[in-house]
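>>> Coordinates for the following, if possible.
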Amino acid sequence: MEGPSNAFPMNGGEGPHSYTRNSSAQRIFIDRARKLIQEAVAEHLDIEAFSSSGAFLVADLGCSVGPNTFYAVSNVLQAVEQKCQSLGLDSQILEFQVFFNDHAGNDFNTLFRLLPPVRRYHAAGLPGSFYGRLFPKSCLHFVCSSFTLHWLSGVPKEVQDKSSPAWNKGRIFYPNANKEVIEAYAAQFAKDMEVFLCARAQEVVLGGLMALTFGTRRDGAPHSQFITNRSLDLLESCLVDMVKKGTISEERMDEFNLPMYYASPQEVKEAVERNGRFSVKKMVEIVDIHPSANPPWRAGLEGLLKEQMQFEDEMLDEFFDSVTRKHEESSILEFAPEASVTFVLLKRNAAN
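All right, here's what the predicted structure looks like:
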């Protein structure tokens, strides 16, 4: 999300509520995307054009603090080495430089403490929002980003404007809100994707690749039926309970909205086509038939609640205990048995 005031990184450290210890679901999809990365590099990476530079630059955008970023990067580098070997090139000639990017508030200390001691790349941290330029022109050969682009640069202004038909009173999210709220979130996603793609188009070399993994709802499916959105509905209901008990004010809840949007694969494709600077080379749906019934939301949302809702530790404990109980009592998986994730491979066009 844009700017330090809107940046709420995942929980740092290695404690029980850290992202490091609560990101195994994401790891499943990163593992499943490994073969897709290999195929993408084998079919679409022009390694012969890049090998003469001597250095191959990779960026993981929204790396967070857990080990998942190292698995994702390892998948990319192994695929590049295999491509070199298949062409009879000496992969050892290439030097790999990997940039781990996230907001300045990200726990880079823990991230670099967890770096694999034996690795085939030089590592560097790069703080800053990916909704803007991060790198010099035409320097990156491969960009990956996993489970990050559902985070918007900020909450759509309309949903917090009392005079707007999109004012999201009594809610913190869009799935069960009126159509104006849903449209405002969809428009913010489209706007943010345009900014993201324009920035990357300047940074990625011609012929360079981007592998993006999105949590997505099925094309044409109601927002309210996507399993993650159903889970967030339960979280919203726990905040409503706190308002009823007088723990937080109704006004404070009305001012709070989640800066997240889960697009459909079609929306992602349309955003890329509108931008025109990349072409979609592969778009594959990965399905998890055993999604978590109780996602570890605390690892991702604690910072946001502390900052915007002024939750102290005791209130956070009470709130997330309540969320856990509601998940255990709900039949959420009955109605949404699959979690859908979309892998998208983009190649930098020469025309723009």
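>>> When you work out contacts or count neighbours from here on, use the C-alpha atoms and nothing else.
Noted.
>>> I'd say residue 173 and residue 257 touch.
Yes: Residue 173 is within contact range of residue 257, at 5.8 Å (criterion: Cα atoms under 8 Å).
>>> Looking at the two, which is more packed in?
Set side by side, residue 173 and residue 257 show more neighbours around residue 173, with 24 against 21, by other Cα atoms under 10 Å.
>>> residues contacting the more buried one?
232, 233, 236, 257, 258 (Cα atoms under 8 Å, 6 or more residues apart in numbering).
>>> Return the residues in contact with residue 70.
Neighbour list for residue 70: 115, 116 [criterion: Cα under 8 Å, 6+ apart].
>>> Can you classify it by secondary structure?
helix (DSSP: H, G, I helix; E, B strand; the rest coil).
>>> Please report how far it lies from residue 96.
14 Å (Cα to Cα, to the nearest Å).
>>> cool, residue 319 as well?
Taking Cα to Cα, one finds residue 319 at 44 Å from residue 96.
>>> re earlier: with distance to residue 323 and secondary structure as extra columns, can I get the contacts of residue 173 in a markdown table?
Output for these, formatted as a markdown table (distance: Cα to Cα, whole Å; DSSP: H, G, I helix; E, B strand; the rest coil):
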| residue | distance to residue 323 | secondary structure |
| --- | --- | --- |
| 232 | 9 | helix |
| 233 | 10 | helix |
| 236 | 9 | helix |
| 257 | 17 | coil |
| 258 | 16 | coil |
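>>> Just the closest of those to residue 245, please.
Of all the contacts of residue 173, residue 236 has the smallest distance to residue 245: 14.5 Å, by Cα to Cα.
>>> Test my guess that that closest one contacts residue 174.
No: assessed by Cα under 8 Å, residue 236 is found out of contact with residue 174, at 10.7 Å.
>>> and this one, so I can compare the two:
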Amino acid sequence: MEKVVIESVAMNGGVGDYSYANNSSLQRSGFEAAKSLIHEAIMEKLDIKHLCNGNSIRITDLGCSVGPNTFIAVENIVEAIEQRHHSEGLKLPLPEFHVYFNDQLSNDFNTLFNSLPLERRYFAAGVPGSFHTRLFPEKSIDLVYSLGALQWLSKVPEDVVNIGRIHYSNAPSEVMEAYKGQFSKDMERFLDARAKEVVHGGLMVLSFPCLRDGQPYSRFLVGVFFSLLGSALMDMVKMGKVDQTKVDAFDVPFYAASPKEVEALVERNGHFTIERMETQDFPILQGKGAIQVYSKHNRACTEGLIRQYFGHDDEIIDELFDLFTNKLSESFSILEESCMNFVFVLLKRKQD
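Here you go, the predicted structure:
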């Protein structure tokens, strides 16, 4: 079968049992780990005096998805900016906050905005579209925030040949290199777009899964997830419920870069200074209760991709994730010994 170029799609919408809104506690942990760093970034690096000369402070969450995480993050950012303003003792009043929630065109914006906090200190707007392209007018954004999104590629590399697997975990080195090349292209497009949109002196606060330098991918938690999900698909091939050639042509557009890769791409772009970069350990869940958390989390994140390619048969999807859950349980000791890291990156827009 000819290789299909699979593009990223949004997380599961709605508020059901397999929705992202109800299965994003792992991402919440990522935010909690970065919360103090975000606060410090705003308190130390944000040019509050310059912001107070304008009519508004414009913030965007790129890859906001659906659910409470984005609202919690935005509220913390607004609170930190207010504290920064207060600490300076400025006579100028703090401008109004405008927050732009961005995600894929297929994102469930209806559910997102139906759950907006009633008591909020900002005006809200949705901006649908890929963050690998331009989204805003030139020099219009003061602060960019994105957590747990940049690891999702715009598409699977077109030249990947990955028989019997759905990711570069446990794949030949040329498959990983193809993924690495696609991440580089996507990150270059992301930085070029933001360089036009972010005001001089504006900040970008980014946090996403990464692989520590020299860390084996076989011990990376997400890599284990994708290996097990691919194994579940191959079981369905043996059962005659999924075609082998379709599995061979399917890959997940997810790449965990190393901090060195990210640093090199930022420096090559040349429009931002790296104000801070550090790697944080992500807590691995313990106990058998983690199995259902991991299973529902993965379904919330990948079901859209799977349905897009394999079809919308609910029975097939349910059976696939039942097999995946069983494999998680059988591999629980491997999961507990795995690692998961996030890279926190604070960028500041240079003067041209």
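>>> follow-up on the earlier one: who has more neighbours, residue 236 and residue 174 of structure 1?
The neighbour comparison of residue 236 of structure 1 against residue 174 (other Cα under 10 Å) goes to residue 174, with 27 against 18.
>>> Verify the contact between the more buried one and residue 181 for me.
Yes: here residue 174 of structure 1 reaches residue 181: they are 6.0 Å apart, a contact under Cα under 8 Å.
>>> Name the residues contacting each of those two.
In contact with both residue 174 of structure 1 and residue 181: residue 168, using Cα under 8 Å, 6+ apart.
>>> Pull up the aligned stretch in structure 1 for stretch 171-182 of structure 2.
Aligned by TM-score structural alignment, stretch 171-182 of structure 2 falls on residues 177-188 of structure 1.
>>> got a list of what the nearest residue to residue 21 of structure 1 once chain neighbours are set aside touches?
Among residues not flanking residue 21 of structure 1 along the chain, residue 14 sits closest, at 6.5 Å (Cα to Cα, 6 or more residues apart in numbering). By Cα under 8 Å, 6+ apart, the contact set of residue 14 of structure 1 is 20, 21, 110.
>>> mind listing which of the residues you listed are in helices?
residue 110 (DSSP state H).
>>> Just among the contacts of residue 14 of structure 1, which is most surrounded?
residue 20 (23 neighbours).
>>> which residues sit in contact with the residue located most distally from the centre of structure 1?
For structure 1, the largest distance from the centre (Cα atoms, centre = their mean) belongs to residue 88, which lies 35.8 Å off. Applying Cα under 8 Å, 6+ apart, one finds that residue 88 of structure 1 lies in contact with no residue.
>>> so how far is residue 189 of structure 1 from it?
43 Å.
>>> and if you look at residue 269 of structure 1?
12 Å.
>>> the more surrounded of those two?
Between residue 269 of structure 1 and residue 189, residue 189 has the larger neighbour count (other Cα under 10 Å), namely 27 against 14.
>>> What distance separates the opening and closing residues of stretch 213-222 of structure 1?
Span of stretch 213-222 of structure 1 from end to end, Cα to Cα: 21 Å.
>>> which residues in structure 2 does it match up with?
Stretch 213-222 of structure 1 maps onto residues 207-216 of structure 2, going by TM-score structural alignment.
>>> Can you point out the buried residues in the matching stretch?
Neighbour counts using 16 or more other Cα atoms under 10 Å place 207, 208, 209, 210, 211, 212 of stretch 207-216 of structure 2 among the buried residues.
>>> Make CSV out of those residues and add distance to residue 9 of structure 2 and secondary structure.
Output for the buried residues of stretch 207-216 of structure 2, formatted as CSV (distance: Cα to Cα, whole Å; three-state DSSP):
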residue, distance to residue 9 of structure 2, secondary structure
207, 20, strand
208, 17, strand
209, 18, strand
210, 21, strand
211, 23, coil
212, 27, coil
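>>> With respect to residue 49 of structure 2, which of these is nearest?
residue 207 (26.3 Å).
>>> so how far is residue 235 of structure 1 from residue 257 of structure 1?
Using Cα to Cα, residue 257 of structure 1 is found at 12 Å from residue 235 of structure 1.
>>> What about the aligned partner of residue 264 of structure 2 in structure 1, how many residues nearby?
In structure 1, the residue equivalent to residue 264 of structure 2 is residue 270, according to TM-score structural alignment. Neighbourhood size, residue 270 of structure 1 [other Cα under 10 Å]: 13.
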